[in-house]
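**Q** structure, please.
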Amino acid sequence: MITYGAAHRVAGVLGTGSYVPSRVITNKDVGELVGTTEEAIHRKTAIRERRWAKSEEATSDLALAAARAAMDQAGVRASQLGLVLVATSTPDSPQPPTACVVADELGAPDGTTAFDINSVCSGFAFALTVADRMLADADTDHALVIGADVYSRILSPDDRRTTVLFGDGAGAVVLGRGGRQQLVATRLASFSGARDLVGVPAGGSRIPPTEETAREGLHYFTMNGRGVRDFVEAEVVPGIRAFLADQGVRPEEIAHFVPHQGNGRMLADMAAQLGIPLEKTATTVTDYGNTGAASVPVTWDRLNRSGAVARDDLILLAAFGGGMSMGLALLRAR
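**A** Okay, here's the model as predicted:
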């Protein structure tokens, strides 16, 4: 577990942006696909619809749209970027990094550092921390950090446990000196003994893709939902409490809680266990489902654009995902 505190912080939030595909998939649509009802899906997840990418859309396309929105808000051009990070577990392809695709399409100059980070749904928080630390020591003033995933491409139509939960999307932030919000501290942790709770069995060097693995559906995403919920209760909720305590912050001082949008019912339980009122909990899960690494930045961007963030407000970002992993970030509005 690693915590980065205020003594190391230089990065501020210059702009945020997000993008979700236009293709709406309702509970009725997905219920017919996996053999359940729209009422049952909503009762168990609080999700009513999600967005799935069109056939011609890849992760980089979603990432580009979110990046442009964040850069427009920040007033930063591609020529000013020194670092581009993309957090994703559904890259365009195994190689090259999706971040290189994004940097090239944006028109970032040759020499811009660009790479991917895969901590599954915690990836954005990990990338945010890496970008902040690199800005502290680098000869560049601006970093672009994106969380983007297209989970609809790796969902099994026979698995109602996962197919009803996931949507596609991308969220982005431009970091630099100054800005509307300042990073106060972040904490990153992995719990590798629980790595089997979430995964895609085939497609890598352990189980290369073959006709047989395709027939067996081993390239589809799998998740032990009960195990993930237990992990959140055992590690994430106590981890958030400890993180806040280490920063001298009480849960009631948090003005805006932006958790990973894994499941709406689980979010309500998390907020209650932390003592953070639901009215302070930002959500997009009802409209977009679980968008993987995009979940936190998409929700954060919607919060920022709502006008609800006031000067000196404390904002808590909290992500968890495969690995298992946890990424936390505390920010103060300025």
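
**Q** going forward, measure contacts between C-alpha atoms and count neighbours the same way
**A** Noted.

**Q** list the contacts for residue 145?
**A** Residue 145 makes contact with 84-87, 124, 127-128, 131, 172-175 under the criterion C-alpha atoms under 8 Å, 6 or more residues apart in numbering.

**Q** ignore what I typed, I meant residue 301.
**A** Residue 301 makes contacts with 16-18, 171, as judged by C-alpha under 8 Å, 6+ apart.

**Q** turn these into CSV, columns for neighbour count.
**A** As requested, those are exported to CSV (neighbours: other C-alpha atoms under 10 Å):
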residue, neighbour count
16, 29
17, 29
18, 29
171, 36
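
**Q** so which pair among the contacts of residue 145 is furthest apart in space?
**A** Largest separation among those by C-alpha to C-alpha: 87 and 175, giving 15.2 Å.

**Q** helices along the stretch 51-200 of the chain, start to end?
**A** Residue ranges of the helices in the stretch 51-200 of the chain, as given by DSSP state H, counting those that start in this stretch, are 59-74, 98-106, 123-137, 160-163.

**Q** tabulate those (CSV), appending distance to residue 314.
**A** Output for the helices of the stretch 51-200 of the chain, formatted as CSV (distance: least, C-alpha to C-alpha, whole Å):
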stretch, distance to residue 314
helix 59-74, 21
helix 98-106, 30
helix 123-137, 16
helix 160-163, 33
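
**Q** okay, those in TSV with mean neighbour count and distance to residue 331 next?
**A** Formatted as TSV, the helices of the stretch 51-200 of the chain follow (neighbours: other C-alpha atoms under 10 Å; distance: least, C-alpha to C-alpha, whole Å):
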stretch	mean neighbour count	distance to residue 331
helix 59-74	24	17
helix 98-106	21	25
helix 123-137	23	12
helix 160-163	19	32
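
**Q** and residue 183, which of the ones you listed is closest to it?
**A** Using C-alpha to C-alpha, the nearest of the helices of the stretch 51-200 of the chain to residue 183 is helix 123-137, at 8.5 Å.

**Q** quick one more, to check against the first:
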Amino acid sequence: MAQSKIYSRVLGTGSYLPSNRVTNQELADRLAKRGVETSDEWIVARTGIHARHFADPEQTTSDLALVASQRAIEAAGIDPQSIDLIVVATSTPDFVFPSTACLLQNKLDIKNNGAAFDVQAVCSGFAYAIATVDALIRSGQHRTALVVGAETFSRILDFDDRTTCVLFGDGAGAVILSASEEPGVLASALHADGSHADILCTPGHVNGGVVAGSAFLHMDGQAVFKLAVTVLEKVAVEALDKAHLSPGQVDWLIPHQANIRIMTSTCRKLGLPTERMVVTVGEHGNTSAASIPLALDVAVRDGRIKRGQHVLIEGVGGGFTWGASVIRY
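**A** Reported below is the predicted structural model:
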């Protein structure tokens, strides 16, 4: 008798935003005290962002991940002890090491000694994590996984640089992926090109107990925009081709929530109506690896995304990295 093929399916989603919501006007007022000029109109026109959330000083990335994970576990209706794999996508870990995933495992009080590790692909991190976990579940090595995107980007922003500090926010999103005989994650595509490392980076490193170089995020906005709109369409089509689907069969597009102009450009190139794109950037800002799972959870909980629908996720970030996955929810 032939053995049933193993797939990975989404059982539940969860998300968390810190309570400190900062509007464009509040941020502009704060920056004005530092001699930095910006305005609500300037930010909205260039990004589509109206507000973002910043973690409190005592909140860590693993703290945000914990709440999102607890909500995903509750939505999935599983025993946390059944989770045998935790993967956290983050560029803002609590420590140099151990991984945020290990810290999260401890905070969830999971005692089964399942694997836990971080993925660092910046804003593509969640797409990388989903593809990695899907492969591990399909191989039979793991059965139930917690996949998280969590960031505290406010910690690495230079508030004297209005071109970057107005873009980012903090938050976390999580999904439970479990082994299933029914297809869930249909296909993924991942890419990177390290020759573009300098256009989006935080180049500092620890040396002798202090940060050597800059610990702030640096970005060449124009270069990032040009590269993003090119690779996002290509990787989306690649993932859809692997899944044997056409763009027209996509029920929901969930792009990385970086900039509304990049998002709508990708949507248009795929021939999708903007009504099929989940947009949270206006309220969340760019939460890097957390942006896709945050948007996914919002659309699941408000009833837009329904069982059996095709969801296309895609992200692009520093590295330069980019990736996409096609999911039958």
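
**Q** TM value for the aligned chains?
**A** Once superposed, chain against chain, the TM-score is 0.92 (TM-score structural alignment, normalised by the length of the second structure); 321 aligned residues with a C-alpha RMSD of 2.0 Å.

**Q** on that earlier part again, for residue 214 of the first structure, state which of the contacts of residue 145 of the first structure is nearest.
**A** The closest of the contacts of residue 145 of the first structure to residue 214 of the first structure turns out to be residue 87 (C-alpha to C-alpha; 25.8 Å).

**Q** what's the burial count for the counterpart of the closest one in the second structure?
**A** Counting by TM-score structural alignment, residue 87 of the first structure lines up with residue 89 in the second structure. If you count neighbours by other C-alpha atoms under 10 Å, residue 89 of the second structure ends up with 33.

**Q** mean per-residue distance, the longest helix along the second structure versus the first structure.
**A** Scanning the second structure for the helix with the most residues, using DSSP state H, yields helix 221-242. Following the fit onto the first structure, the mean deviation recorded for helix 221-242 of the second structure is 1.9 Å by mean C-alpha distance after the TM-score superposition for the first structure.

**Q** go ahead and flag the most central residue of the first structure.
**A** The C-alpha lying nearest the average C-alpha coordinate of the first structure belongs to residue 293 (C-alpha atoms, centre = their mean; 2.6 Å).

**Q** and that residue, what pairs with it in the second structure?
**A** Using TM-score structural alignment, residue 293 of the first structure pairs with residue 289 in the second structure.

**Q** still on that earlier bit, buried sites along the longest helix of the second structure?
**A** Judged by neighbour count using 16 or more other C-alpha atoms under 10 Å, the buried positions of helix 221-242 of the second structure are 224, 228-229, 231-240.

**Q** can you tell me which of these is nearest residue 313 of the second structure?
**A** Using C-alpha to C-alpha, residue 236 is the member of the buried residues of helix 221-242 of the second structure that sits closest to residue 313 of the second structure, with 8.1 Å.

**Q** which ones are touching the aligned partner of the closest one in the first structure?
**A** Applying TM-score structural alignment, one finds that residue 236 of the second structure aligns to residue 240 in the first structure. Contact partners of residue 240 of the first structure, counting by C-alpha under 8 Å, 6+ apart, are 318, 328.

**Q** distance check, residue 240 of the first structure against residue 267 of the first structure.
**A** Applying C-alpha to C-alpha, to the nearest Å, the value for residue 240 of the first structure to residue 267 of the first structure is 13 Å.

**Q** for the stretch 1-150 of the second structure, which segments count as strands?
**A** Assigned by DSSP state E, counting those that start in this stretch, the strands in the stretch 1-150 of the second structure fall at 7-16, 20-23, 51-54, 85-89, 115-119, 144-152.

**Q** buried deepest among those strands, which one?
**A** Mean neighbour count (mean count of other C-alpha atoms under 10 Å) peaks for strand 144-152 among the strands of the stretch 1-150 of the second structure, with a mean of 32.

**Q** that one aligns to what range in the first structure?
**A** With TM-score structural alignment as the criterion, strand 144-152 of the second structure aligns to 142-150.

**Q** next secondary structure after the longest helix of the second structure?
**A** Per DSSP states H and E, the first helix or strand lying C-terminal to helix 221-242 of the second structure is strand 252-255.

**Q** and that next one, how far from the first structure on average?
**A** Strand 252-255 of the second structure sits 0.2 Å off on average (mean C-alpha distance after the TM-score superposition for the first structure).
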